[in-house]
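# could you work out the structure for the sequence below:
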Amino acid sequence: MENRRAIEWSEAAWLNPPEGVLADGNDLLVSAREGSDFWRTTSYGFVHDDGHALLTDFPVDTAIEVGFVAAFDELYDQAGVLIRVDEENWIKAGVEFTDGAPQLGAVVTRGVSDWSMAPVPDWAGREVTIRVSRSGDAVTVRARVEDEPWRMVRLAPLDPSAEAAAGPICCAPTRSGLTVRFTSYAVTDADAGLH
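Down below sits the predicted model:
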């Protein structure tokens, strides 16, 4: 892609610093705090705004890509990308372990959260890349495992005037001991089209 640039881990800032962070070559190992999550109200009745996200500016006409190893085996273990405007307006997309398998999904929050997901059992233990592309009044979420083709995950609204940040996210809502290996963090041009 044109204008693709790796983002150094040290360039971005933590929203809710995790329990531990360790550089391992070019990778970053992030240990999530037990009970960490992002969610607002819907169905469960609670608000969580304490997941771990390493954020950088996300202006219109750019895309952020985050790579990680989807090595999850406990309920709601998750990693991916967070796009954040504020505590009531954000999008998270990635892989989450639920119903006994990794699920590719997204949560779009505009005051309250929604959640969509689809099982990707063959992605377990493999390197996944989530790409969020901001163009006009929308964010397009795509994902792929290793070098397989990109899959469309979600098209969601995002006010073009909103100041947003985006970057790697991980959460461990139900347990301690989750460490996620992040393998890449990059910025590039927004996708030219939806299809």
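# please count neighbours and contacts with C-alpha atoms only from this point.
Noted.
# which residues does stretch 98-107 contact?
Contact partners of stretch 98-107, identified using CA atoms under 8 Å, 6 or more residues apart in numbering, comprise 70, 72-77, 91-97, 113-121, 123-124, 153-154.
# center of this structure - which residue?
Centre of the chain computed as the mean C-alpha position; nearest residue by CA atoms, centre = their mean is V81, 1.6 Å away.
# buried stuff in stretch 166-184?
For stretch 166-184, a neighbour-count test (16 or more other CA atoms under 10 Å) marks 166-173, 175, 178-184 as buried.
# now intersect the contacts of stretch 98-107 with the strands, please.
Using DSSP state E, 91-97, 113, 116-119, 153-154 are the members of the contacts of stretch 98-107 that sit in strands.
# burial of the closest residue to K92 other than its chain neighbours, as a residue count?
In space, K92 comes closest to L82 once its chain neighbours are excluded; the distance is 4.4 Å by CA to CA, 6 or more residues apart in numbering. Residues lying near L82 (other CA atoms under 10 Å) number 28.
# distance-wise, check E88 relative to L28.
28 Å (CA to CA, to the nearest Å).
# distance from the chain centre to stretch 144-153, please.
On the basis of CA atoms, centre = their mean, to the nearest Å, stretch 144-153 sits 15 Å off its chain's mean C-alpha point.
# ok, and what's touching that stretch?
104-106, 123, 126-130, 140-143.
# and those residues, which two are furthest apart?
Greatest spatial distance in the contacts of stretch 144-153: R126 and T140, 22.7 Å, computed using CA to CA.
# these two - which one has more neighbours?
Using other CA under 10 Å as the criterion, R126 and T140 rank with T140 on top: 21 against 13.
# now do the SS call for the more buried one.
For T140, the assignment made with DSSP: H, G, I helix; E, B strand; the rest coil gives strand.
# gap between T179 and A156?
Taking CA to CA, one finds T179 at 29 Å from A156.
# what about the buried residues of stretch 166-184, which are in helices?
Judged by DSSP state H, helices contain none of the buried residues of stretch 166-184.
# quick check, nearest of those to S135?
A166 (14.2 Å).
# which residue, other than its chain neighbours, is closest to the closest one?
I83 (4.3 Å).
# let's compare: structure for the following, please.
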Amino acid sequence: MTRIDWSDGHWTNEPENVESDGDALLVTARESSDAWRTTAYGFVHDTEHALLAPLPAGTAMEVTFTGAFTGEFDQAGIFVRVDDETWTKAGVEYADGALQLGAVVTDRMSDWSVAPVAEWAGHRITVRASRAGDAVTIRARVDDEPFRLVRLAPLDPHVEVEAGPLICGPTRPGLTVRFESWTTGPSDAALH
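As a prediction, the model looks like this:
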């Protein structure tokens, strides 16, 4: 994997604060930041903080981070964006009193899936998006454990896609995440 320089990306929405910490990037979310479209809630939120760079077909991108997720819907991970109505976010989110691993896939309307990973709290988390054929495969891991499959979602092989680190603080101010690395390389050779 090859490191992507933080300065090579552009923000979808400027965070509250961004500062360097050696090779890492400390990012503080604005209160009420989130990404969601319509389903079940009836609102559209496009105030997420995502630092994006190109994700060409046949490549993968990884984001590694740590954070104290304690507010309802605090979240961090990776954002894979085609346009305002077509995107995927995946990573960890504090929901219903526990840290959850999940993904939201959006094609005009959002869906949502999560599974509890309370044991990941306080650890180093890596989320990987691999773009191959007509799909994006999302995997995640804690520390140096093997990657787990999180989601396999459709993705038009012919569209331009950008991806990168994501942070949102939907219900509170002050969520700060330490993004330790942002890397790219070849897509995964196989789904399993």
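# buried ones among the ones in strands among the contacts of stretch 98-107 of the first structure?
Buried, going by 16+ other CA under 10 Å: 91-97, 113, 117, 119, 153-154, out of those.
# with distance to D37 of the first structure added, can I get those residues in CSV?
CSV is the format used below for these (distance: CA to CA, whole Å):
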residue, distance to D37 of the first structure
I91, 13
K92, 10
A93, 13
G94, 13
V95, 14
E96, 11
F97, 13
S113, 12
M117, 17
P119, 20
V153, 20
R154, 20
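# do a quick rundown of the helices in the second structure.
Using DSSP H, helices in the second structure do not occur.
# next one: the residue in it sticking out farthest from the centre from S110 of the second structure, what distance?
Farthest-out residue of the second structure from its mean C-alpha position, per CA atoms, centre = their mean: G42, at 22.6 Å. Separation of G42 of the second structure from S110 of the second structure (CA to CA): 11 Å.
# stretch 166-184 of the first structure aligns to what range in the second structure?
The aligned range for stretch 166-184 of the first structure in the second structure is 163-181, by TM-score structural alignment.
# can you get me the start-to-end distance on that stretch?
OK, stretch 163-181 of the second structure end separation, CA to CA: 14 Å.
# same question for stretch 165-176 of the first structure.
Terminal residues of stretch 165-176 of the first structure lie 27 Å apart, using CA to CA.
# repeat that for stretch 75-93 of the second structure.
Terminal-residue distance, stretch 75-93 of the second structure (CA to CA): 4 Å.
# go on, stretch 183-192 of the second structure?
By CA to CA, the extent of stretch 183-192 of the second structure from end to end equals 21 Å.
# what sits up against that stretch?
If you take CA under 8 Å, 6+ apart as the criterion, stretch 183-192 of the second structure is touched by 1-4, 58-63, 130-132, 137.
# turn those into JSON lines, including distance to E31 of the second structure.
Shown next, in JSON lines, are those (distance: CA to CA, whole Å):
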{"residue": "M1", "distance to E31 of the second structure": "33"}
{"residue": "T2", "distance to E31 of the second structure": "32"}
{"residue": "R3", "distance to E31 of the second structure": "30"}
{"residue": "I4", "distance to E31 of the second structure": "27"}
{"residue": "G58", "distance to E31 of the second structure": "35"}
{"residue": "T59", "distance to E31 of the second structure": "33"}
{"residue": "A60", "distance to E31 of the second structure": "30"}
{"residue": "M61", "distance to E31 of the second structure": "27"}
{"residue": "E62", "distance to E31 of the second structure": "26"}
{"residue": "V63", "distance to E31 of the second structure": "22"}
{"residue": "S130", "distance to E31 of the second structure": "30"}
{"residue": "R131", "distance to E31 of the second structure": "31"}
{"residue": "A132", "distance to E31 of the second structure": "35"}
{"residue": "T137", "distance to E31 of the second structure": "30"}
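# aligned to S31 of the first structure, what sits in the second structure?
By TM-score structural alignment, S31 of the first structure lines up with T28.
# sorry, back to before: among the contacts of stretch 144-153 of the first structure, which ones are buried?
Burial by neighbour count, 16+ other CA under 10 Å: within these this picks out 104-106, 123, 127-130, 140-143.
# got the contact list for G136 of the first structure?
Counting by CA under 8 Å, 6+ apart, G136 of the first structure touches 60-61, 160.
# T109 of the first structure now?
Counted by CA under 8 Å, 6+ apart, T109 of the first structure has contacts 39-40, 88-91.
# coming back round to it: return the closest of the buried ones among the contacts of stretch 144-153 of the first structure with respect to A53 of the first structure.
The closest of these, once distances to A53 of the first structure are taken by CA to CA, is I130, at 14.1 Å.
# show me the contacts for the closest one.
So I130 of the first structure contacts 65-67, 80-81, 93-94, 141-144 (CA under 8 Å, 6+ apart).
# and it, how far is that from R151 of the first structure?
For I130 of the first structure, the distance to R151 of the first structure (CA to CA) stands at 10 Å.
# with adjacent residues omitted, what lies nearest to the counterpart of I4 of the second structure in the first structure?
By TM-score structural alignment, I4 of the second structure lines up with I7 in the first structure. Nearest non-adjacent residue to I7 of the first structure, counting by CA to CA, 6+ apart: A186, 5.0 Å away.
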